[in-house]
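Asker: show me how the following folds:
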Amino acid sequence: MKKNKWIALVMIGVMTTVIGCSSGNGSDNAGNNSNATGEGTESAQNADGKFEPPITITTARPVGSDYTFINGEDINNNVHNKWTKEKLGIEIKDLWNTTDNGAYHTKLRLSLTTQDQLPDVFIVQDQNLIADLIQSGKVKDISKDFEAYASDRIKKLYEENSASLNQVKKGEQLLGLPIFSAGDGTNPVLWVRQDWLDKLNLKAPTTIEEFETVMDAFTNQDPDGNGTKDTFGFSLSGRNGFSNWMSDVSFIFGAYTGKFIPGTWQQGSDGTLKYGSVQPEIKSGLGKLQEWYKKGYLDPELAAIDEVKATESFIQGKSGMIAAPFWAMGWPLGDVKGTNPDAKLRAYPLPTGSDGKSARYTGYINEGKVMMFNKDFKHMDAFFLYMDKIYDNQFETGDFKDGFFEGYDYAIVDGKPEYDSKKFPTPLEAAASSSKYNLFWNVPAIPFQGSANYDYMFNGGEPTTRAHKEIMIQDPEMVRAGALNYQMAGINAPTEFLGAPTETMRNKGDNLKTMELETFAKIIYGNESIDKFDSFVADWKSKGGDQIEKEINEWYKSVNP
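Answerer: Purely as a prediction, here's the structure:
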């Protein structure tokens, strides 16, 4: 849950104002459509757009340690719910809550086989469950409602990112709504122990060859000065895959492919989608990792540890480099100071291949997050009014132009918004997470606007927006890292398959993924020769991979006629 907390805190600061795509705050558009075709037309709105009498929208969510409440509030009784009722005439009611994502999705899945009521609106972040809900007949086709009730600026966002809708389409039906994240917030940069570089008189690596030189020094030249050979070069995770939001290693493969990375589907030279993990150049990346593992440059447990666990070797001062998001300096990498107060972190571009080739992990623009609707929900007009109001935060208009709630996530000090909670008139050790109280669990974003702000501020831009001002209070090195993230946008390698899992993927995908992870781990550990990759590719194809590729390309053709 810590991951979500830091993404939330940082992403609040990475959006930019979008000029010219808003019709005010959008409330006129929603209000004027109150008699349009679609359900919800029986709801009465007054001249201010408020529903009278109030209507109720039910939901459910995981509420974990990443939620911070003040003033004795909780998820059912808080400043956001009070505002929604008083301002919009919408009463939000949680039918149930869980403490984590896993339990939440398990409870949702049970609703498909029991008579348990689905909430009116609910988030889903499980691709198989999204597909099952689409087939269940229990979720609503919102295609007409979207046209009738979404504000102009909301429509523009989805028009500009229309590929995201493919994951919730069934023929002409639109059975959900992707909820956007920044899209570039989890892309890795290279974090290095600068104090180790300085001590050993090394330059930051720019190529794979230079990266290898630095790893060797960090492994064999006692960079921590304790007189013991107890350090290594690079921390990475292979437990869940070899392209990760944290402790990433995708750029090593990208240095050989220039495009394909493990675990993603991308367009090949023939115009069809190809699976990255079985491309020939991946073999070279595995061979290099095998060589480095044998030399002791890598975490000895790399295949057994997940993305967060893999950072511990870096935090504890055992390794000197890690590929992680620009905001990771705050959490978890900043914890290295607890082990060594003199540790100095520095962000650098990811090393490239000798011929300049490069590619890196790139998150989804909605991180798999979809809002779905109970088929019996009759207030889509109210939902889209609410959604547009929440987007006031990102467009810096309306009630939320400075932040969500004064005294919670910002305060006015000397006539200006202040975002450092310790400087509030009533200081807070930590700001309330009021940006998370909404139906979307977080601030829905304007995709790909975030890191541009960091680049602007890093290069001396004058702060003119709330996003700029929020960046100003962040650690200068994190701002620099955000600018590097923006500058590396040309090597992003997002998957181009955004549809629901195909039939063969659902039947055989887990086994194929397990085979892939086990084979890659055995090769890296030296338990199998590098030539095992060739037999893996043949097995992957014959055991369902070729059929999956066929099905995925049928989908790709259907959404790109």
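Asker: drop to CA atoms for contacts and neighbour counts, all remaining ones
Answerer: Will do.
Asker: mind listing what the spatially closest residue to Leu236 that is not a sequence neighbour touches?
Answerer: Nearest residue to Leu236, sequence neighbours excluded (C-alpha to C-alpha, 6 or more residues apart in numbering): Ser247, at 4.5 Å. Ser247 is in contact with Ser235, Leu236, Ser237, Glu307, Val308, Ala310, Thr311, Ile322, Ala323, Ala324, counting by C-alpha atoms under 8 Å, 6 or more residues apart in numbering.
Asker: looking at the residues you listed, which one is closest to Gly499?
Answerer: Proximity of the contacts of Ser247 to Gly499 (C-alpha to C-alpha) peaks at Glu307, which lies at 24.9 Å.
Asker: helix/strand/coil for the closest one?
Answerer: Counting by DSSP: H, G, I helix; E, B strand; the rest coil, the backbone at Glu307 sits in coil.
Asker: kindly confirm whether my reading is correct that it touches Gly241.
Answerer: No - contact criterion C-alpha atoms under 8 Å: Glu307 and Gly241 do not qualify, at 9.3 Å.
Asker: sorry, back to before: wait, which of the contacts of Ser247 is closest to Gly356?
Answerer: Closest approach to Gly356 among those (C-alpha to C-alpha): Ala323, at 18.4 Å.
Asker: from Asn492, how far off is the nearest residue to Gly176 once chain neighbours are set aside?
Answerer: Sequence neighbours aside, Met372 is the residue nearest to Gly176 in space, at 4.5 Å (criterion: C-alpha to C-alpha, 6+ apart). Met372 sits 29 Å away from Asn492, going by C-alpha to C-alpha, to the nearest Å.
Asker: ok, for Ile142, nearest residue in space, not its chain neighbours?
Answerer: Using C-alpha to C-alpha, 6+ apart, the closest residue to Ile142 is Leu174 (5.6 Å).
Asker: I figured that neighbour hits Ser143, correct?
Answerer: Yes - counting by C-alpha under 8 Å, Leu174 does reach Ser143; the two are 5.0 Å apart.
Asker: report the set of residues contacting both of the two.
Answerer: With C-alpha under 8 Å, 6+ apart as the test, Leu174 and Ser143 reach no residue in common.
Asker: Provide the secondary structure category for Ala347.
Answerer: The local conformation at Ala347, judged by three-state DSSP, is strand.
Asker: what is the burial count for it?
Answerer: Using other C-alpha atoms under 10 Å, Ala347 is surrounded by 27 other residues.
Asker: identify the residues contacting the closest residue to Gly356 other than its chain neighbours.
Answerer: Among residues not flanking Gly356 along the chain, Ala255 sits closest, at 7.4 Å (C-alpha to C-alpha, 6+ apart). Ala255 makes contacts with Ile208, Gly285, Pro351, Thr352, Gly353, Ser354, Gly356, Lys357, Ser358, Ala359, as judged by C-alpha under 8 Å, 6+ apart.
Asker: before we move on, back to that, next secondary structure after the host helix or strand of the residue nearest to Gly176?
Answerer: Per DSSP states H and E, Met372 falls inside strand 370-373. Next in sequence after strand 370-373, counting helices and strands by DSSP H and E, comes helix 380-390.
Asker: how about this one, so we can line them up?
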Amino acid sequence: MMPKMKHFFMLTTIASLLIFAIGCSADKGSGNTDSSKKGKENETHKINAIGYTWSEPPAKDGDGLKMLNEKLNIDYDMQFVPESEYNEKLSAVMASGDIPDMIAFRSQGPTRLNYYKFAKQGAFMPLDEYIDKLEYKDYIPSHVWEAMKVDGKIYGIPTYYPAYTLTPMIRKDWLDQLGLEVPTNFEELKEVALAFTNDDPDGNGKKDTYGLVLGSGLSPDYSFGAYYSGSWYHKNDEGQYIPGLISEERKEVVEMLHDLYADGAVTPDFALMSHDDTNKEFYSGKAGIYYGTQYGMSDPNMETLVEIHPEAEVVPIPPFKAPDGSEGYPFEIGYLGLVAFSKADVGNTEKIGKMLEILRLGKQFIPWEERNPDHQDFDWLNGIEGQGYEMEDEKAKTIDKNNQPKSYLIDARGWPETPAAAEDWNSYKTPQLIDLVKKFSEMHEGIEHYADPTAGLISEVDMDKGADLSQILTNAQSKMIGGEMPITDWDKMVKEYLSKGGQEVIDEYNEAIKENNREGIWE
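Answerer: Down below sits the predicted model:
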């Protein structure tokens, strides 16, 4: 990845080139009359696309690409770029004057800023008139569609990412051993954490367990709801939304963790603990409270825990009811990225239809029980049984991704009709983990979630200084929890954050919130 300042020097350098390129690209398409741009029936359309990848891309001439071209009657050129190099490559491509028909962007980081800037400069086609015709339109939450807007118009179609974020979970078998219930507020949480530390919840006769796992960067987040979280939920005296990490409400969480740490109920030396370290603390049976979610969990981790404690049962902790009456967790950002269309294709209705069909093919969510050769679309997307995949233990296993049409799609992440329809538990094999993931799904389906009003908006100061500003807050709060800094220095910490750029971040986000008619909402 390029250093932060390099991103901004590059953006400044290419700005005038991009404006010129947009004109050239538009001219490239506008040489046609309106009638010619509609395209001839059965014409083979050339479609260029660019996207990012974390893995080895498929071969340029694989059978999967040939299948895709034949099915849609197109000449499709999909350029995959390693994610770590993508922003630099995309900036150069956009400035070159040869803008691809379909362009992928990440939901966060410098490519997100590029999406915003390029859209404002007129590089992309407004897609509003097509959105209502998408069969998956209503599967995508309204706050995610809002994040696609620039100056009130939708320029991107989002790529699926689970709606629900990481939330706390607890050893229910330990609660049962001690005659306790899943906590419903911070006082009960403190009682449980201290009992896990002092009352031998695993019954081995030793004082070798404790309450909450905590690691560097104050992860996991033990806010137990949007009210106490880092979300932009509260407002300052000027009526501006502020980041939750500087709110008085967040201070209460830090005070609670400070008290528990002093009593030995929080991970010792937590500020030095990596994510792998904190995983080991929980799954080795040392601590009773950690975090999890429906996706990205680990069978080996749960197998380790069950091998040590065969009776282990882990359940989610529902959100606590906040003083304002709210009771729900924040949404995850809700989309991995998005795909924009070049403005040069405006009016070419047949070609646009082909591009939308490329997205539709990838966004099909095929239920787990139907992912077999009997499902025609599944079989085709995966390259036909025996050529692109084979069935093993009733699950599809890739043989050759070069034979799979889905490998060439700019967006191949199916979007389920509802979050529950994702049935993420089907991706695991450990019974205890399957049960936990089902319980996470049930919990999230039964509560409200908070949509942060800043989601999808841009603050250039945040892009430039955000990491350093966040470090000010996490470093200070870590010291407060560990007793190295008095909690009475909270206002001093906030003042430092604001003076070093935080107030500019708040100003920029609130201006964008106002311009886009946003507000924090519960869904």
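Asker: give me the number of residues near the residue nearest to Gly176 of the first structure?
Answerer: Residues near Met372 of the first structure, counting by other C-alpha under 10 Å: 27.
Asker: alignment lookup: it to the second structure.
Answerer: Matched by TM-score structural alignment, Met372 of the first structure corresponds to Ala340 in the second structure.
Asker: that match against Asp128, yeah?
Answerer: No - using C-alpha under 8 Å, Ala340 of the second structure makes no contact with Asp128, being 12.0 Å away.
Asker: which residues do those two both contact?
Answerer: Residues touching both Ala340 of the second structure and Asp128 by C-alpha under 8 Å, 6+ apart: Tyr155.
Asker: and Lys169 of the first structure, how far is that from Phe497 of the first structure?
Answerer: The value you get for Lys169 of the first structure to Phe497 of the first structure, if C-alpha to C-alpha is used, is 13 Å.
Asker: ok, now Glu160 of the first structure?
Answerer: Glu160 of the first structure is 17 Å from Phe497 of the first structure, by C-alpha to C-alpha.
Asker: now do the spatially closest residue to Gly137 of the first structure that is not a sequence neighbour against Val63 of the first structure, distance only.
Answerer: Leaving aside its chain neighbours, Gly137 of the first structure sits nearest to Lys375 (7.7 Å; criterion: C-alpha to C-alpha, 6+ apart). Separation of Lys375 of the first structure from Val63 of the first structure (C-alpha to C-alpha): 25 Å.
Asker: between those two, who's got more neighbours?
Answerer: Neighbour tally, Lys375 of the first structure and Val63, criterion other C-alpha under 10 Å: the higher count belongs to Val63, 20 against 17.
Asker: ok, the more buried one touching Asn97?
Answerer: Yes - the pair Val63 of the first structure / Asn97 is scored as a contact, 6.4 Å apart, by C-alpha under 8 Å.
Asker: and stretch 432-442 of the first structure, how far from the chain's centre?
Answerer: Taking the mean of its C-alpha atoms, stretch 432-442 of the first structure sits 16 Å from the chain's own mean (C-alpha atoms, centre = their mean, to the nearest Å).
Asker: who touches the match of Met372 of the first structure in this structure?
Answerer: Met102, Ile103, Ala104, Phe105, Phe124, Met125, Tyr155, Gly156, Ile157.
Asker: so which residues of the stretch 351-500 of the first structure form helices?
Answerer: 380-390, 392-395, 450-458, 466-472, 476-487 (DSSP state H, counting those that start in this stretch).
Asker: just checking, what packs against the last one?
Answerer: Okay, so that is helix 476-487 of the first structure. Counting by 3 or more C-alpha pairs under 8 Å, 6 or more residues apart in numbering; DSSP states H and E, the packing neighbours recorded for helix 476-487 of the first structure are strand 188-193, strand 345-348, helix 450-458.
Asker: may I see the ones you listed arranged in TSV, with distance to Glu528 of the first structure as well?
Answerer: Shown next, in TSV, are these (distance: least, C-alpha to C-alpha, whole Å):
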stretch	distance to Glu528 of the first structure
strand 188-193	29
strand 345-348	33
helix 450-458	41
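Asker: deepest-packed of those, please.
Answerer: strand 188-193 (a mean of 26; mean count of other C-alpha atoms under 10 Å).
Asker: list the buried residues in the following helix or strand past it.
Answerer: Sequence-wise, the next helix or strand downstream of strand 188-193 of the first structure (DSSP H and E) is helix 194-199. By 16 or more other C-alpha atoms under 10 Å, the buried positions in helix 194-199 of the first structure come out as Gln194, Asp195, Trp196, Leu197.
Asker: list the contacts for whichever residue in the second structure pairs up with the last one?
Answerer: Which is Leu197 of the first structure. Under the alignment (TM-score structural alignment), Leu197 of the first structure pairs with Leu175 in the second structure. For Leu175 of the second structure, the contacting residues are Glu181, Val182, Val192, Pro201, by C-alpha under 8 Å, 6+ apart.
Asker: what of Phe186 of the second structure?
Answerer: When contacts are counted by C-alpha under 8 Å, 6+ apart, Phe186 of the second structure touches Met256, Phe320.
Asker: what do we get in the first structure for it?
Answerer: Checking TM-score structural alignment: Phe186 of the second structure goes with Ile208.
Asker: repeat for Gln477 of the second structure
Answerer: Match for Gln477 of the second structure (TM-score structural alignment): Phe520.
Asker: what is the neighbour count of the closest residue to its match other than its chain neighbours?
Answerer: If the residues on either side of it in the chain are set aside, Phe520 of the first structure comes closest to Leu286, at 7.1 Å by C-alpha to C-alpha, 6+ apart. Per other C-alpha under 10 Å, the neighbour tally for Leu286 of the first structure reads 19.
Asker: for Ala59 of the second structure, same thing?
Answerer: 14.
Asker: buried subset of the contacts of Ala255 of the first structure, written for ChimeraX?
Answerer: In ChimeraX, this line selects whichever of these come out buried by 16+ other C-alpha under 10 Å:
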select :208,285,351,352,353,357,358,359
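Asker: let me know the closest of the contacts of Ala255 of the first structure to Leu110 of the first structure.
Answerer: Ala359 (39.6 Å).
Asker: residues in contact with the closest one?
Answerer: 250-251, 253-255, 257-261, 491-493.
Asker: same check, this time on Ile154 of the second structure
Answerer: By C-alpha under 8 Å, 6+ apart, the contact set of Ile154 of the second structure is Pro126, Leu127, Asp128, Trp145, Glu146, Met148.
Asker: let's see that with 6 Å instead.
Answerer: For Ile154 of the second structure, the contacting residues are Pro126, Leu127, Asp128, Met148, by C-alpha atoms under 6 Å, 6 or more residues apart in numbering.
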